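*Asks:* Turn this into a structure:
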Amino acid sequence: MSAFTAVDVIRVKRDGGVLSDAQIDWVVEAYTRGEVADEQMSALAMAILLRGMTPGEIARWTAAMIASGERLDLSGVSRPTVDKHSTGGVGDKITLPLTPLVAACGAAVPQLSGRGLGHTGGTLDKLESIPGWRAVLSNDEFTAQLGDVGAVICAAGAGLAPADRKLYALRDVTGTVEAIPLIASSIMSKKIAEGTGALVLDVKVGSGAFMKSLPDARELARTMVDLGGAHGVRTVALLTDMSTPLGYAIGNAIEVDETLQVLDGAGPADVVELTLALAREMLTAAGLPDVDPAEALRDGRAMDSWRAMIRAQGGDPDAPLPIAAETETVRAERDGVVAAVDAYTMGLTAWRLGAGRARKEDPVSAAAGVVLHKKPGDPVRVGDPLYELRADSAARIADGLAAAADAVVVADRAPAPTPLVIERIA
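*Replies:* Below you'll find the model as predicted:
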């Protein structure tokens, strides 16, 4: 018989107490094997959201999540390994150009990614718009591709932090997604378990991010950086702005198309800026601080790396991308300057158009999404296109028009410029 019960553990946290290492180890392991019920873990997750956790509790909770499954061994990979994780945003296709770019510069990037949910896009959904590309690799395929190509973007295996897989789904339906201890342990348990030697975190701040305020984003970043260091993974975080969508494309296939522009040495300035900023951090963390990633974009090495990565996972890098059957352009109703393009609203709009999902099992449209024509600071005249909606049906277009009604604000004056990279935490 166990020395603990779920109710006793819940009560400790409900009353503002500190869970012992033994209690944390037991409740995570018991939940993973089904002894602790979903409703009991829901109550504990809510108590954690309301009462918080000490740094010691978060570290132990993360270790227990890692211990619930396997830990990949990448010691046989000849290149230094470094990964990147974004906390999620709108138009955030940075993983797509960044992974092959860093690989082209001499590091190995073991990028385990996820799918979109709600207003935020998913890297795997974007890549699955490429004909033939597959997200699921065995551990052997994963390590072999990492050695051969230097770049992998795929789904996490079922054996990696299974406790997190169960808890992540539960948090989504119980209003506990925002709990910083649970966000930090969820992200870091998977990243540590994948075996990377270094990690760069892109912690988003703003309307289109889970962290709406700078203090919350700073707390999350600091927590994750400390967790990485405690587990021997060199970790640094950048706090970056997510009040405006990144780039001009919000969707799946259209974000792949924008990625190809970046890899071809062009692309939107903000996407290029953030890609290069994260690439420099990753290369420094991997022990390659003198390599210039901008040169790898200019000379075509990053594009070659992309094509090799896509082919290695069964995709055809030359195949045409899906095109939406229905489009609608929304135009300016007055002269002025674009003062705001709200990231959260545009993310919801792309979701309504079919690019996202409400539940993990929902299908997504590869072709649906939003293409912006103007960004904050751009002048407009009456009739100028502001954005274009794309969907597979006219009904979806109608949904998108309603969702995006207040997304773009045109005013008399340009807004004050805001930095894309707000702060660095190491």
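*Asks:* make it CA atoms for all contacts and neighbour counts henceforth
*Replies:* OK.
*Asks:* For Ile192, list the residues it contacts.
*Replies:* If a contact means CA atoms under 8 Å, 6 or more residues apart in numbering, then Ile192 has 66, 71, 228, 231, 233 as its contacts.
*Asks:* Check these against Asp335 and report the nearest one.
*Replies:* Asp335 lies nearest to Gly228 out of the contacts of Ile192, by CA to CA, at 49.7 Å.
*Asks:* which SS class is that closest one?
*Replies:* helix (DSSP: H, G, I helix; E, B strand; the rest coil).
*Asks:* thinking again about what came up before, so which two of the contacts of Ile192 are the farthest from each other?
*Replies:* Largest pairwise distance in the contacts of Ile192, by CA to CA, is 14.6 Å, between Arg71 and Gly228.
*Asks:* Would you do the same for the sequence below? I want to compare the two.
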Amino acid sequence: MSGFAAVDVIRTKRDGGELSTAQVEWVIDAYTRGDVAEEQMSALLMAILLNGLSPAELSAWTGAMIASGVRMDLSGVGRPTVDKHSTGGVGDKISLPLAPLVAACGAAVPQLSGRGLGHTGGTLDKMESIRGWRATLSPDEMHRQLAGIGAVICAASADLAPADRKLYALRDVTATVESIPMISASIMSKKIAEGTSALVLDVKTGTGAFMKSFDESLELARTMVGLGAAAGVRTSALITDMSTPLGRAVGNAVEVAESIEVLAGGGPADVVELTVALAREMVELVGLSVDPAEVLTSGKAMDTWRAMVAAQGGDPDAPLPTPKHVETVTAEADGVVAAVDALPVGVAAWRLGAGRERREHDVQAAAGVLCLVSPGDTVRAGQPLFELHTDTPEKFAVAHTELAAAVTLAPVGTVVEPRRLVLETVR
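*Replies:* Presented below is the predicted three-dimensional model:
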């Protein structure tokens, strides 16, 4: 593909013009191969951030990112394929109980996952808390596991939408992350390339989410659902609240433990509610007539979880890592918990070692925060609000600072409205 110059593509977008499909395909291919310089793509990304992309441009951009690598073929696994993607939040361990639950309902769930960065945790980091578990599978291993067990949680291979890997890193250092077209193309290029026939998106909104406002989250959801439909992937989205952490556990091993509680028939009500809501949407998209709530109660999802963990080298009976040091944050006064702000809780867990500041950094398996109260609870002065876990006690001070204003107390007797978890469904 030739006949284009990067400077002309940049100028067109800078001046508010519309790129042709051929221009988009050329610039993505040339950048992936290294023929378009980083500074040129940086300029183009900023022009897109400021001027947006038309639906035709976005469709071409997403298609070109998919075409930069392989597109997996899952047609031979013998089950309908459906995946879930979350835009990331605090305590968002939903993939862990959800994948085996939907597999136990009769679908195949190719859950290609990532690692955490900043205050949002990564599914692979959580799963690596399990002794022996490995994130990297060959395409053949993944295919066999989907056919036999129905669920896999693993890392995406390097040849899946490689253009996205380069563009994501560049967006991160050029202040162009916040572009809804670029976020949509990044997520959907990988999910479409993985070969699933259906996809449910969990688009978070609120203080602990990447998208803070409902309107932004709705725009993102609609954009991604449109891209999925255009690519022949049945796609829907749930917009869900991320103002309050999901469940009690925020971290790595602590979130695995809480996920196992859910699979065993217990666990926090909000984690169970969202897991079942997403599972219902997933099985409906692929035409399965089964109630995930009943399957969860039956114990079949736990059996699938154990088989999935073991197939990837993990020991489902091994004890999870525990922290070397534990401290608590206590209430300074009596009151009713009016709010628990997800963002400072996520940041505190990150600072304690559960997350990373750069992608190459390691995480602590045992680090994290346990939320000991929820909105609506009555507390007394001196009562523990949070339990902090870390192997590096010098990190406690910054975590205490982050959590100082995480809980909002109202006068005793105040009635707190129940949380609405699923705010809207986009189909």
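*Asks:* before we move on, back to that, neighbour count for Arg71 and Gly228 of the first structure, which is higher?
*Replies:* Between Arg71 of the first structure and Gly228, counted using other CA atoms under 10 Å, the more crowded position is Gly228 (21 against 18).
*Asks:* and the gap between the more buried one and Ile192 of the first structure?
*Replies:* Gly228 of the first structure sits 7 Å away from Ile192 of the first structure, taking CA to CA, to the nearest Å as the criterion.
*Asks:* One more: Gly34 of the first structure?
*Replies:* Taken as CA to CA, the span from Gly34 of the first structure to Ile192 of the first structure is 24 Å.
*Asks:* Next, the mean deviation of whichever strand or helix holds Met65 of the second structure compared to the first structure.
*Replies:* Met65 of the second structure belongs to helix 55-67 when assigned by DSSP states H and E. Helix 55-67 of the second structure, aligned to the first structure and superposed, deviates on average by 0.5 Å (mean CA distance after the TM-score superposition for the first structure).
*Asks:* Next, the buried residues of that helix.
*Replies:* Neighbour counts over helix 55-67 of the second structure (16 or more other CA atoms under 10 Å) mark 57-67 as buried.
*Asks:* for that helix, packing partners?
*Replies:* Helix 55-67 of the second structure sits against helix 21-33, helix 162-173, helix 180-193, helix 214-230, with contacts defined as 3 or more CA pairs under 8 Å, 6 or more residues apart in numbering; DSSP states H and E.
*Asks:* Can I get the contacts of Ile192 of the first structure in a markdown table including distance to Asp148 of the first structure?
*Replies:* Listed next are the contacts of Ile192 of the first structure as a markdown table, based on distance: CA to CA, whole Å:
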| residue | distance to Asp148 of the first structure |
| --- | --- |
| Ile66 | 27 |
| Arg71 | 21 |
| Gly228 | 27 |
| His231 | 27 |
| Val233 | 23 |
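*Asks:* so Thr329 of the first structure sits in a strand?
*Replies:* Yes. Counting by three-state DSSP, Thr329 of the first structure is found in a strand.
*Asks:* can you tell me which residues contact the nearest residue to it once chain neighbours are set aside?
*Replies:* Ranked by CA to CA, 6 or more residues apart in numbering and with sequence neighbours excluded, the top spatial neighbour of Thr329 of the first structure is Glu388, at 4.3 Å. Shown in contact with Glu388 of the first structure (CA under 8 Å, 6+ apart): 327-330, 370-373.
*Asks:* nearest to Ala398 of the first structure, of those residues?
*Replies:* Using CA to CA, the contacts of Glu388 of the first structure come closest to Ala398 of the first structure at Glu328, 9.2 Å.
*Asks:* separation between that closest one and Val109 of the first structure?
*Replies:* Glu328 of the first structure sits 38 Å away from Val109 of the first structure, going by CA to CA.
*Asks:* With neighbour numbers in mind, choose between these two.
*Replies:* Counting neighbours by other CA under 10 Å for Glu328 of the first structure and for Val109 shows that Val109 has the greater number, 30 against 16.
*Asks:* Is that one in a helix, a strand, or coil?
*Replies:* For Val109 of the first structure, the secondary structure call by three-state DSSP comes out as strand.
*Asks:* on that earlier part again, let's have the helices and strands packed on helix 55-67 of the second structure in TSV, adding distance to Glu39 of the second structure.
*Replies:* Compiled in TSV, these are given as follows (distance: least, CA to CA, whole Å):
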stretch	distance to Glu39 of the second structure
helix 21-33	11
helix 162-173	9
helix 180-193	17
helix 214-230	27
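*Asks:* Between these, which one is closest to Leu98 of the second structure.
*Replies:* Leu98 of the second structure lies closest to helix 180-193 among those, at 16.9 Å (CA to CA).
*Asks:* Stretch 120-128 of the second structure: which residues count as buried?
*Replies:* Residues of stretch 120-128 of the second structure classed as buried by neighbour count (16+ other CA under 10 Å): 120-128.
*Asks:* out of these, which are inside helices?
*Replies:* 123-127 (DSSP state H).
*Asks:* Give the other helices and strands that whichever strand or helix holds Ala397 of the second structure contacts.
*Replies:* Taking DSSP H and E as the criterion, Ala397 of the second structure maps to helix 396-403. Packing partners of helix 396-403 of the second structure (3+ CA pairs under 8 Å, 6+ apart): strand 325-330, helix 342-349, strand 384-390.
*Asks:* Of all those, which one is nearest Ser179 of the second structure?
*Replies:* Per CA to CA, nearest to Ser179 of the second structure of these: helix 342-349, 21.0 Å.
*Asks:* what's in contact with the helix or strand following the closest one?
*Replies:* Beyond helix 342-349 of the second structure in the direction of the C-terminus, DSSP H and E gives the next helix or strand as strand 368-371. Residues outside strand 368-371 of the second structure that contact it (CA under 8 Å, 6+ apart): 247-252, 254, 345, 348-350, 352-354, 385-390.
*Asks:* average distance between strand 368-371 of the second structure and the first structure?
*Replies:* Mean for strand 368-371 of the second structure is 0.4 Å (mean CA distance after the TM-score superposition for the first structure).
*Asks:* Next one: the residue nearest to Thr329 of the first structure from Leu101 of the first structure, what distance?
*Replies:* Counting by CA to CA, the gap from Glu388 of the first structure to Leu101 of the first structure is 30 Å.
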